[in-house]
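**Q** Please find the sequence and the predicted model below.
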Amino acid sequence: MSDHNTNSGMAALSICEAMLLALNDAKILPEREIVGILKDAAAAHENASGSTAELQTHKAVAVLINKIILGGNSVRRGL
């Protein structure tokens, strides 16, 4: 992956995480809904199809999302 793609991906992740935090802080979305969004996103990547290289990328993305869920990063849980 090029530096541009890596930087774009990191920026997108940071923006999305900030949005989820803001939605939770403003009591617009409860923690369970935010976790549900993250689980849906992980499942989409876990069930994706494509070439071997694409599947490896999807798997890595799903692993990262699941780590975010377990770590509680996007909803400021004290896990």
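**A** Received the coordinates, thanks. Predicted, not measured: the structure shown is a model, and the values here were computed from it.

**Q** Going by C-alpha atoms from here, please, whenever you check contacts or count neighbours.
**A** Will do.

**Q** Just give me how far the biggest helix by length in the chain sits from the chain centre.
**A** In the chain, ranked by residue count with DSSP state H as the criterion, the top helix is helix 3-25. How far helix 3-25 lies from its chain's middle: 9 Å, per CA atoms, centre = their mean, to the nearest Å.

**Q** Can you give the contact residues for it?
**A** 29-31, 34, 74-76 (CA atoms under 8 Å, 6 or more residues apart in numbering).

**Q** And the residue sitting nearest the centre point of the chain, how far from G78?
**A** Compute the mean C-alpha point of the chain, and by CA atoms, centre = their mean the closest residue is I65, 4.0 Å away. The spacing between I65 and G78, counted by CA to CA, to the nearest Å, is 17 Å.

**Q** try it against this one:
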Amino acid sequence: MPDQTDHAGTAALSICEALLLAMNDRKLLPEHEIVGVLRDAAASHENAVGTELETEKHRAVADLINAIIAGGNSVRRL
């Protein structure tokens, strides 16, 4: 059963994706800058150091962000 942290993470992801879409729709940030923000976030987790468990969690986060980039979830691509 998912715990409260899972729900908070899912909510945060949904909110962030909605904000990125809104910023792109309102032409506040172009697609390449939104993708850049996501790449920076992924890189932060890819380069994180810590225990083996912490590193594994960061890697999973980076993989999720990279999947979002690949899937185009946070930008409306034509």
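**A** Cool, the structure landed. Treat the numbers as computed from the prediction; the structure is a model and nothing was measured.

**Q** TM-score them against each other, please.
**A** The TM-score (TM-score structural alignment, normalised by the length of structure 2) is 0.95; 77 aligned residues with a CA RMSD of 0.9 Å.

**Q** ok so, going back, give me the buried stretch members for the helix or strand hosting the residue nearest to the centre of structure 1, please.
**A** According to DSSP states H and E, I65 of structure 1 maps onto helix 52-71. Within helix 52-71 of structure 1, the residues scored as buried using 16 or more other CA atoms under 10 Å are 55, 58-59, 61-62, 65-66, 68-69.

**Q** Check stretch 32-52 of structure 1 too.
**A** Counting neighbours by 16+ other CA under 10 Å, one finds that the buried residues in stretch 32-52 of structure 1 are 34-35, 38-39, 42-43, 45-46.

**Q** With distance to M19 of structure 1 added, can I get the residues you listed in TSV?
**A** TSV is the format used below for these (distance: CA to CA, whole Å):
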residue	distance to M19 of structure 1
I34	10
V35	13
L38	13
K39	16
A42	18
A43	20
H45	21
E46	23
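
**Q** With distance to A12 of structure 1 and secondary structure as added columns, please give those in a markdown table.
**A** A markdown table is the format used below for the buried residues of stretch 32-52 of structure 1 (distance: CA to CA, whole Å; DSSP: H, G, I helix; E, B strand; the rest coil):
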| residue | distance to A12 of structure 1 | secondary structure |
| --- | --- | --- |
| I34 | 17 | helix |
| V35 | 18 | helix |
| L38 | 14 | helix |
| K39 | 17 | helix |
| A42 | 16 | helix |
| A43 | 19 | helix |
| H45 | 16 | helix |
| E46 | 20 | helix |
